[in-house]
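K.L.:
Next input, structure requested:
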Amino acid sequence: MANTPYPQSYYAASANAVTPRPVLQGEVETDVCVIGAGYTGLSSALFLLEHGFRVTVLEAAKVGFGASGRNGGQIVNSYSRDIDVIERSVGPKQAQLLGQMAFEGGKIIRERVAKYQIQCDLKDGGVFAALNSKHMAHLESQKRLWERYGHTQLELLDERRIREVVACENYVGGLLDMSGGHIHPLNLALGEAAAVESLGGTIYEQSAAVRIERGASPVVHTAEGKVRAKFIIVAGNAYLGNLVPELAAKSMPCGTQVITTAPLGDDLANSLLPQDYCVEDCNYLLDYYRLTSDKRLIFGGGVVYGARDPANIEAIIHPKMLKAFPQLKDVKIDYAWTGNFLLTLSRLPQVGRLGDNIYYSQGCSGHGVTYTHLAGKVLAEALRGQAERFDAFADLPHYPFPGGQLLRTPFAAMGAWYYGLRDKLGF
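P.N.:
The predicted structure follows:
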């Protein structure tokens, strides 16, 4: 059978050693079958195992193969649409619950890293960088909003202060969130998978779910086996395909691109980001970057709607990096890759239940590192009969893309062109 390896990314090249996991063959029985060994699936599995459930995880490729092992590695709080948007669209009780949860994902990551001694180069501190006065006004409003929900590890940076944080002449200010930060994302996933197995959970790799047999006792089928379960958690996100058609209709896979430089050396690396914080700008089509533990710069950005792989990733991202850091014009690029995330029309996550026993969470819309860890906890709570926080997400309204699957990509691309123009013109 086909063996799907990791993409040729910096993360795969620098991943912690791990033994390949078996392919599912034959029939197994479990309490919960989790589809997908990314952050959502692994977080769900860990919380369930810690409460006594038997858990089996099916992964189509390898642990962290999708967005969980390819992203920018940044711990960013809240959702792709911030709490103020939620406040305007739902009732006060629902908004209060979702607002309280907006800062929980990063705490869960740190708890997992500490409890299970996960080696993933965790660093504290993330910066939102303002390119103009409008961005700065937004960050001032964001600080007030987040502080209203009890999140106080924030500092506004004026033009002088941001120069002390990042050696980029393009910014007029920023917002520092010390509860943000960055990690080696694939090593975090691998560490969480090892934690799942240490608690008695089973993970099968190269074992894609090809069919779900719904009913009172659902069965997940793979090419060579099947899993009988009491509950199923669907956690495939942008890599789920059409396994659950009703989920595919309300979401769209999108690609983002990442490059990694050759090692910069201590002096040059420390001159770029003296405090080793990660950075993202405030554009709609934003750029993001950070240093690795071996002093490379990881730089990402760009969106390809419909998740096609660009012919030349470096050609898309390298000019963006040089615009931020012209001092890197002679530095070699060692790695370039793309990864998919799942976009929803509202840019808020979709959470829910199909029938009585199939649960799902998807559609992080590019904001998934923290949210997926929260989602695992919320899904596990729901399976344990504590559904208040699950319902707060499940009650968010979601709509299919205009024109259905055929036209969702051109419509989204048109919207991105419009917002990209706004970014360039500064309005």
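K.L.:
all contacts plus neighbour counts: C-alpha atoms, from now on.
P.N.:
Will do.
K.L.:
How about residues contacting the helix or strand containing Leu407?
P.N.:
Counting by DSSP states H and E, the element that carries Leu407 is helix 404-425. By C-alpha atoms under 8 Å, 6 or more residues apart in numbering, the residues outside helix 404-425 that reach it are 249, 252, 283-285, 305-306, 401-402.
K.L.:
Could you rerun that using 7 Å?
P.N.:
249, 283-285, 305-306, 401-402 (C-alpha atoms under 7 Å, 6 or more residues apart in numbering).
K.L.:
Buried residues of it, list them for me.
P.N.:
For helix 404-425, burial by neighbour count (16 or more other C-alpha atoms under 10 Å) applies to 408-409, 412, 416, 419-420, 423.
K.L.:
for those, which one is nearest Leu264?
P.N.:
Asp423 (29.8 Å; C-alpha to C-alpha).
K.L.:
Can you classify the residue lying closest to His398 once chain neighbours are set aside by secondary structure?
P.N.:
Residue nearest to His398 in three dimensions, not counting chain neighbours: Ser346, with 6.7 Å by C-alpha to C-alpha, 6 or more residues apart in numbering. When classified by DSSP: H, G, I helix; E, B strand; the rest coil, Ser346 comes out as coil.
K.L.:
so how many other residues sit close to Ser346?
P.N.:
Counted by other C-alpha atoms under 10 Å, the residues lying close to Ser346 total 20.
K.L.:
do the same with Leu199
P.N.:
15.
K.L.:
Count residues in the vicinity of the nearest residue to it once chain neighbours are set aside, would you?
P.N.:
Leaving aside its sequence neighbours, Leu199 sits nearest to Leu49 (C-alpha to C-alpha, 6+ apart; 6.4 Å). Neighbour count for Leu49, taken as other C-alpha under 10 Å: 21.
K.L.:
again with Asp82
P.N.:
Neighbours of Asp82 using other C-alpha under 10 Å come to 17.
K.L.:
quick one on the thing from earlier: and the contacts of helix 404-425 as a markdown table, adding neighbour count?
P.N.:
Shown next, in a markdown table, are the contacts of helix 404-425 (neighbours: other C-alpha atoms under 10 Å):
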| residue | neighbour count |
| --- | --- |
| Ala249 | 16 |
| Asn283 | 18 |
| Tyr284 | 13 |
| Leu285 | 16 |
| Tyr305 | 23 |
| Gly306 | 19 |
| Phe401 | 20 |
| Pro402 | 14 |
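K.L.:
I have a second one here; can you model it like the first so I can compare?
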Amino acid sequence: MTAYPDSYYAATANKTVNYPTLEGEVTADVCVVGGGYSGLSTAIALQEKGYKVALLEAANIGFGASGRNGGQLVNSFSRDIDHIEKHYGVDTANAMGNMAFEGADCIRGLIKKYNIDADYKHGGFFAAFTEKQLKELESKKALWERFGNKKLTMVGKAGVSKIVNTDAYIGGLVDEHCGHIHPLKLALGEAAALVSIGGEVFEQSKVIDIKNITEDGNEKVIVSTEKGHVKANLLVLAGNAYMGNLEPKLARKSMPCGTQIVTTEVLPEALAKSLIPSQYCVEDVNYKLDYYRMTADNRLLFGGGVTYGGGDPASIKRFLKPHMEKIFPAMKDYKIDYAWGGDFLLTVSRLPQLGKIGNNIYYAQGYSGHGVNTSHLAGKILAEAISGEQSRFEVFTSLPHYPFIGGRAMRVPMTMMGAWYYGLRDKLGI
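P.N.:
Presented below is the predicted three-dimensional model:
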């Protein structure tokens, strides 16, 4: 049995339901592979539309990035709307801009509709170290306001301490439209929601084979695990960084990347409130950024770094603690209780990949670090496409899905070179 990593989330999620392992044959209208946010949000949206859905998860619900991430509901895409306009045209940029803030609303809607306890708190802060970064955030504010986000406020040096108590930043951008959650609680709550409306969930059910068949003149898909299979009209691949080489066409166009998180011991309440008075989540705007927030039980949760190709550094604590102490020197006196890593899926364009293989296989992957919000948007869009509403799905399918230069062998060193360049620019302030 594949168990959760030893994370703060796993220790505090209070998982009380273990879903069965798939055995024998199950029939469904749609089979969804992947028990993270992409799969869960797609499955819920389809089940709500009247489809019979069976969801397969190789480990436990939320085992991958959906149960390990920083818990921040960050708006827009990893490449912002101005970049999309420059490279893909005004029409594509307008269409994607009109969807850029929808993911957070999808999450809040699920939490409210299905009464999910996910430790939700609103508000986030993008922190600037340099005048250049501050000007870039001013441009981001104007850009996002064009597409309907009116909950943005620029903050100068004098206002930073009301948000986060550190001397590290010269200002930043407050976004009241975003927020933060306990990621694994959200995933488990979504699985419970799916079952409550008639969907089926199977854990410890790794898919080992996919094949198409024709039955009574209709094309169907057989999705096999070690002990059983699902026969369905349609298949949705939503395994993201944890799907491996199940579908080689998708693996060639993406790369797993690791990120790491630590969580302190429980802090005195007065200290916890003084460190982040706003209770917002915070992230800086460096290329290789740090991100952090306070948990519901007054621990500082701090993440950052990227390991290209996936995996973790030798010691996550030694890697991240200096970053934490740079922002909050007082943390030198407090120990770290949990340290863990997880993989997200990077694409060459840094834009999500939604598409279709053949007549009956849909997929969503590659959120490139913006997965919490974008995966929920993707699930909604896939469900629309499957039910015949293709327009928003076609916006994403029109984006080119490039393979990494040099293939799988060269994708790590080539990407590391690019990251080194942008990291150097951050350090030099240029």
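K.L.:
TM-score for this pair?
P.N.:
Once superposed, the chains reach a TM-score of 0.99 (TM-score structural alignment, normalised by the length of the first structure), with 425 aligned residues with a C-alpha RMSD of 0.8 Å.
K.L.:
about what we covered before: as JSON lines, the buried residues of helix 404-425 of the first structure with distance to Ser89 of the first structure would be great.
P.N.:
Formatted as JSON lines, the buried residues of helix 404-425 of the first structure follow (distance: C-alpha to C-alpha, whole Å):
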{"residue": "Arg408", "distance to Ser89 of the first structure": "23"}
{"residue": "Thr409", "distance to Ser89 of the first structure": "25"}
{"residue": "Ala412", "distance to Ser89 of the first structure": "22"}
{"residue": "Ala416", "distance to Ser89 of the first structure": "23"}
{"residue": "Tyr419", "distance to Ser89 of the first structure": "22"}
{"residue": "Gly420", "distance to Ser89 of the first structure": "25"}
{"residue": "Asp423", "distance to Ser89 of the first structure": "25"}
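K.L.:
Show me where the stretch 51-200 of the first structure has its strands.
P.N.:
Per DSSP state E, counting those that start in this stretch, the stretch 51-200 of the first structure carries strands over the ranges 55-58, 74-75, 123-130, 154-157, 173-182.
K.L.:
Please name whichever of these is nearest to Ala193 of the first structure.
P.N.:
Among the strands of the stretch 51-200 of the first structure, strand 55-58 sits nearest to Ala193 of the first structure (C-alpha to C-alpha), with 9.6 Å.
K.L.:
Read off where that closest one ends up in the second structure.
P.N.:
On the second structure, the counterpart of strand 55-58 of the first structure by TM-score structural alignment is residues 53-56.
K.L.:
mean offset of the matching stretch relative to the first structure (after superposition)
P.N.:
Here stretch 53-56 of the second structure, set against the first structure after superposition, deviates by a mean of 0.2 Å using mean C-alpha distance after the TM-score superposition for the first structure.
K.L.:
Identify all contacting residues around that stretch.
P.N.:
The contact list for stretch 53-56 of the second structure (C-alpha under 7 Å, 6+ apart) reads 28-35, 43, 47, 199-203, 205.
K.L.:
corresponding residue for Met416 of the second structure in the first structure?
P.N.:
In the first structure, the residue matched to Met416 of the second structure (TM-score structural alignment) is Ala413.
K.L.:
so how far is Gly300 of the first structure from that match?
P.N.:
Ala413 of the first structure sits at a distance of 19 Å from Gly300 of the first structure (criterion: C-alpha to C-alpha, to the nearest Å).
K.L.:
Same question for Tyr11 of the first structure.
P.N.:
14 Å.
K.L.:
So between the two, which is more surrounded?
P.N.:
Between Tyr11 of the first structure and Gly300, Gly300 has the larger neighbour count (other C-alpha under 10 Å), namely 27 against 21.
K.L.:
Could you pull up the contacting residues of that one?
P.N.:
With C-alpha under 7 Å, 6+ apart, Gly300 of the first structure has these contacts: 72, 257-259, 287-289, 317.
K.L.:
Repeat the analysis, applying 8 Å as the threshold.
P.N.:
Per C-alpha under 8 Å, 6+ apart, neighbours of Gly300 of the first structure: 72, 256-259, 287-289, 317.
K.L.:
so where in the second structure does stretch 30-43 of the first structure end up aligned?
P.N.:
Using TM-score structural alignment, the residues of the second structure aligned to stretch 30-43 of the first structure are 28-41.
K.L.:
what do you get for stretch 279-288 of the first structure?
P.N.:
By TM-score structural alignment, stretch 279-288 of the first structure lines up with residues 282-291 in the second structure.
K.L.:
How about stretch 332-344 of the first structure?
P.N.:
Counting by TM-score structural alignment, stretch 332-344 of the first structure corresponds to 335-347 in the second structure.
K.L.:
contact partners of that stretch?
P.N.:
5-8, 64-65, 68-69, 240-242, 253-265, 310-312, 316-317, 353, 365-369, 371, 401-402.
K.L.:
go on, stretch 209-228 of the first structure?
P.N.:
Contact with stretch 209-228 of the first structure is made by 24-30, 33, 35, 58-60, 207-208, 229-232, 243, 356-357, as judged by C-alpha under 8 Å, 6+ apart.
K.L.:
What subset of these is buried?
P.N.:
For the contacts of stretch 209-228 of the first structure, buried by 16+ other C-alpha under 10 Å: 24, 30, 33, 35, 58-60, 207-208, 229-232, 243, 357.
K.L.:
Fine by me, thanks again.
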